[in-house]
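Chemist: Predicted model follows, preceded by the sequence.
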Amino acid sequence: NFLNALKFIADTALLTEFNPPPPQPVPRVGLYEWKEEKKELLPIQPQVGILFYRAHYLSGNTQVIDALCNALIEKNLQPVPVFVSSLREPGVSDKLCEWFTDEDGVNISLLMNTTSFSLAQLETEIPQIELWEKLDVPVLQVILCASSIEQWESESQGLTPRDIAINVALPEVDGRIISRAVSFKTLQTRNHKLETDIVVYEPLSDRIEFVTQLAANWVRLRVKMPSERQVALILANYPNTNGRLANGVGLDSPASCVEILKALKLAGYEVGNIPETGEELIQILTSGVTNDPEGKDWKPINQSLSAAEYEKYFATLPANIQQEIIERWGAVETIENWAISGIKFGNIFVGIQPSRGYDLDPSLNYHAPDLEPTHNYLAFYHWLRESLAADAIIHLGKHGNLEWLPGKSVALSNNCYPEIALGPMPHLYPFIVNDPGEGSQAKRRAQAVIIDHLTPPMTRAQLYGGLQQVENLIDEYYEAESLDPSRLPIISDR
């Protein structure tokens, strides 16, 4: 259209004879044909939708979309990039569902969304837009950052308040999975005569790799048979004593863990012989090595990571990260194995989250923003990712300590410790409903899907259970002393 417009002007002003055709309308919703790097794909591959604004398509500002598509192709996923003017336009939802469904009626397996704002709205006479419900797939919120890469690298906040509002906070209302910023604004050219800057979104390769690998892992989890899935259920433990094991706030974590294991069994997961009660689960866990210093030298170790494997992994971390950990905790210990606290039930591992290090140095704070994780901490999560080969991790109950590790508040880099520990792992997090502030840390810093649970039911602050029975017996005893002393021996025996 632009070229034909120039030809039209030339015909009108310069009396040339280009005779351009009439302008061609650009659809409000359309399939984008990206600059594909040729790669042989198997005949049938899971499809991943990519949603971006039509304005980027019209301006040719699509480098980041091309990069996402090519990275998905490398992971044997078929990208379906679609541009859209606005998700709120009438008819857009139905049109998108058409693009994201193939001729066999098979939907995409996941959607990577780069558009801003939220579809959710207050209950009014205007009907809700049910795009996400119709697609019924995980939706990754992929952030196109409005700042420069230099600003992002230097700021601990990660994003500007504007970016957080429209690209993180509002999309969270839709339940989208917050991933990473994959591109940043950069000056492409400047026209000095017009005093105009041409600014484009420039993709950052390692962020593209992280987000597309996260997408690939969610797709793998979706297509894998339940009986083949490896899942890690991680229980919080603060302070690091067995008496505080599985201490989720407002949640009976041991009993909940058992109920989840039972639900997984009914869903077809391989869970082996699972305990019947939360008390039995705690007995099994505490019979082996835990975070509690008592018993570490003589309790059995159910699984471990070899020191050689950990050293090999540690050497792959960025040089500055290695230096920070060594300065805080010293060089890698010369031990044979790193103990991994927990127990396997079939393909499900129930583990105990390691300490960040405050138990080693009491002056340190649980929420300290500059407290690097210990070698043992990194060994634990490396074992989950590589040795267990977990397809998903569930942190059960508020709150663990992964989301409080040092790094940016949002739009993390490869130098941020939550990403170093967890990697691009599907992450689910049952969390108490009345603390969205702390839950948002897990969503923004550890790509968590928060599954809210209710607060415990309110009751009167009084004695209950066995203590109530003791109080009743004491009252009965003192009453019998004056009215019927012959009953005293019977009451005493009770």
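Modeler: Done, it's in.
Chemist: hey, let's count contacts and neighbours off CA atoms from now on
Modeler: Fine.
Chemist: just checking, what packs against the lengthiest strand in the chain?
Modeler: Secondary structure of the chain read by DSSP state E shows that its longest strand is strand 177-191. Counting contacts by 3 or more Cα pairs under 8 Å, 6 or more residues apart in numbering; DSSP states H and E, strand 177-191 packs against strand 139-145, helix 149-154, strand 196-203, helix 205-223, helix 436-445, strand 448-453.
Chemist: What residues sit buried inside that strand?
Modeler: Within strand 177-191, the residues that count as buried by 16 or more other Cα atoms under 10 Å are Ile177, Ile178, Ser179, Arg180, Ala181, Val182, Ser183, Phe184, Lys185, Thr186.
Chemist: Mind jotting down where the strands sit in the stretch 1-150 of the chain?
Modeler: In the stretch 1-150 of the chain, the segments counted as strands under DSSP state E, counting those that start in this stretch are 29-31, 47-53, 78-84, 110-113, 139-145.
Chemist: Using TSV, lay out those strands together with mean neighbour count.
Modeler: Shown next, in TSV, are the strands of the stretch 1-150 of the chain (neighbours: other Cα atoms under 10 Å):
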stretch	mean neighbour count
strand 29-31	18
strand 47-53	23
strand 78-84	23
strand 110-113	24
strand 139-145	25
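Chemist: Can you tell me which of these is nearest to Glu228?
Modeler: Closest to Glu228 of these, according to Cα to Cα: strand 110-113, at 20.2 Å.
Chemist: residues making contact with the closest one?
Modeler: Here strand 110-113 makes contact (Cα atoms under 8 Å, 6 or more residues apart in numbering) with 47-52, 137-142, 215, 218-219.
Chemist: I'd like to know how far Asp104 sits from Glu98.
Modeler: According to Cα to Cα, to the nearest Å, Asp104 stands 12 Å off from Glu98.
Chemist: just Ile274 next, same as before
Modeler: From Ile274 to Glu98 the distance is 44 Å (Cα to Cα).
Chemist: These two - which one has more neighbours?
Modeler: Ile274 (16 against 13; other Cα atoms under 10 Å).
Chemist: another one to put next to it:
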Amino acid sequence: MIQEIRKFALVLPIAMTSLVHVDSKKLRNFLMFGGTTWRESIPDRKFYPVSVGCRSDRRQKRRDSSIAEGSGSADVSSFFPDQKEKKEWEHSRQGLSLSEFLVQMMLPELDGSIEMLPVAALSARDYDEELQLHIKELQLIEEGAQRLVSRVRRYLELQTKPPAEKRIAIIGYNYPPGEGHLLQASFLDIFESVSRIMKAMKQHGYMTETYSGTELRERFIQEGVVNPGIWTDERGSDS
């Protein structure tokens, strides 16, 4: 996986024997302010931490994510499914169990990680007659590894892509859930907030139209720019 990333980026492997006793201040200074040759060779000092394996210490995970946040980068994470062997994982319709989902995906995401992808799983290698147990080793999950490499490549491309060429999706939620609460939230004017975001984006070079909060509301409700049928007339439902 590292060799694939090296085809389009510099890679600095950092291995740790323990996540609990890592000095985050020293790591931050080394990555962001060290002034070393490898650091100076990276334009604008941009980098993407890519972590592999389990993160059991949430406090350490938050400190690791803060390093990425402080550098304007993303903490791209990955994990090893630990309750299924590779063959079982590849043929499983369920995927992660509930406990695995909470530990391997939800908690890291809350701490700032993105792209939680399975990249390797245990596989039986030999059977030890003396110990009467199967010796297992980690084997690459090709699909997950290739997807992680592809995502890292695309994130790096975004760093140099002009804003006018970027495509941005703004997601608004209905609260409480239901068609009658379109883009509503407690104590927030979502339409006006989206309007201001679009205006700020246009000022920074993004190719977007600008609308007032009232105009956005009319476009969504009166012009039927939504999926639910109760907001659309017959022409809107046909399209």
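Modeler: Everything's here; your move. Please read these numbers as outputs of a predicted model, since none were measured by experiment.
Chemist: After superposition, what's the TM-score here?
Modeler: After superposition, the two chains reach a TM-score (TM-score structural alignment, normalised by the length of structure 2) of 0.72; 223 aligned residues with a Cα RMSD of 3.6 Å.
Chemist: before we move on, the earlier item: what angle separates the longest strand of structure 1 from strand 139-145?
Modeler: 30 degrees (axes from the mean of the first three to the mean of the last three Cα atoms, to 10 degrees).
Chemist: post-alignment, strand 177-191 of structure 1 versus structure 2, mean distance?
Modeler: In the superposition with structure 2, the average deviation recorded for strand 177-191 of structure 1 is 1.7 Å (mean Cα distance after the TM-score superposition for structure 1).
Chemist: what sits up against that strand?
Modeler: 64, 138-149, 168, 172, 196-205, 207-208, 211, 410-412, 443-444, 447-449.
Chemist: go with 7 Å
Modeler: Applying Cα atoms under 7 Å, 6 or more residues apart in numbering, the contact partners of strand 177-191 of structure 1 are 64, 139-149, 168, 196-204, 207-208, 211, 411-412, 443-444, 447-449.
Chemist: where's the equivalent of Ile170 of structure 2 over in structure 1, which helix or strand?
Modeler: Aligned counterpart of Ile170 of structure 2 in structure 1: Leu233 (TM-score structural alignment). Assigned by DSSP states H and E, Leu233 of structure 1 belongs to strand 231-235.
Chemist: Which strands or helices does that strand pack on?
Modeler: Applying 3 or more Cα pairs under 7 Å, 6 or more residues apart in numbering; DSSP states H and E, one finds that strand 231-235 of structure 1 contacts strand 348-352, strand 392-396.
Chemist: got those strands as a markdown table, with distance to Ile108 of structure 1 and mean neighbour count columns?
Modeler: Putting these into a markdown table (distance: least, Cα to Cα, whole Å; neighbours: other Cα atoms under 10 Å) gives the following:
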| stretch | distance to Ile108 of structure 1 | mean neighbour count |
| --- | --- | --- |
| strand 348-352 | 28 | 22 |
| strand 392-396 | 20 | 22 |
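Chemist: Need those strands in TSV (columns: distance to Asp292 of structure 1).
Modeler: Output for these, formatted as TSV (distance: least, Cα to Cα, whole Å):
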stretch	distance to Asp292 of structure 1
strand 348-352	11
strand 392-396	19
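Chemist: closest to Phe2 of structure 1 out of these?
Modeler: The nearest among those, by Cα to Cα, is strand 392-396 at 48.4 Å.
Chemist: Where in structure 2 does that closest one fall?
Modeler: Strand 392-396 of structure 1 maps onto no residues of structure 2, going by TM-score structural alignment.
Chemist: quick one: contacts for the residue mapped onto Thr290 of structure 1 from structure 2?
Modeler: Thr290 of structure 1 maps onto Val226 in structure 2, with residues paired by TM-score structural alignment. Val226 of structure 2 makes contact with Phe220 under the criterion Cα under 7 Å, 6+ apart.
Chemist: Secondary structure element for Val226 of structure 2, which one?
Modeler: Counting by DSSP H and E, no helix or strand carries Val226 of structure 2.
Chemist: Could you tell me how far it is located from Glu234 of structure 2?
Modeler: Val226 of structure 2 is 13 Å from Glu234 of structure 2, where distance means Cα to Cα.
Chemist: What of Pro13 of structure 2?
Modeler: From Pro13 of structure 2 to Glu234 of structure 2 the distance is 58 Å (Cα to Cα).
Chemist: Structure 2: which residue goes with Glu280 of structure 1?
Modeler: Glu280 of structure 1 maps onto Glu215 in structure 2, by TM-score structural alignment.
Chemist: Work out for me the element that match sits within.
Modeler: Per DSSP H and E: helix 213-221 holds Glu215 of structure 2.
Chemist: So for that helix, what gets flagged as buried?
Modeler: Under the neighbour-count criterion of 16+ other Cα under 10 Å, helix 213-221 of structure 2 has Gly213, Leu216, Arg217, Phe220 buried.
Chemist: and Lys86 of structure 2, how many neighbours?
Modeler: By other Cα under 10 Å, the residues close to Lys86 of structure 2 number 21.
Chemist: Mind telling me what it corresponds to in structure 1?
Modeler: In structure 1, Lys86 of structure 2 lands on Ile149 (TM-score structural alignment).
Chemist: how about the nearest residue to its match, chain neighbours excluded?
Modeler: Phe184 (5.5 Å; Cα to Cα, 6 or more residues apart in numbering).
Chemist: Let me have the strands of the stretch 1-150 of structure 1 in a markdown table, extended by distance to Gly158 of structure 1.
Modeler: Shown next, in a markdown table, are those (distance: least, Cα to Cα, whole Å):
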| stretch | distance to Gly158 of structure 1 |
| --- | --- |
| strand 29-31 | 31 |
| strand 47-53 | 22 |
| strand 78-84 | 27 |
| strand 110-113 | 19 |
| strand 139-145 | 10 |
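Chemist: and Tyr429 of structure 1, which of these is closest to it?
Modeler: Nearest of those (Cα to Cα): strand 139-145, 16.2 Å.
Chemist: which residues sit against that closest one?
Modeler: 110-114, 163, 167, 176-185.
Chemist: closest one to Glu133 of structure 1 among the helices and strands packed on strand 231-235 of structure 1?
Modeler: strand 392-396 (22.5 Å).
Chemist: Just the angle for the closest one relative to helix 205-223, thanks.
Modeler: Going by the same axes, to 10 degrees, strand 392-396 of structure 1 makes 90 degrees with helix 205-223.
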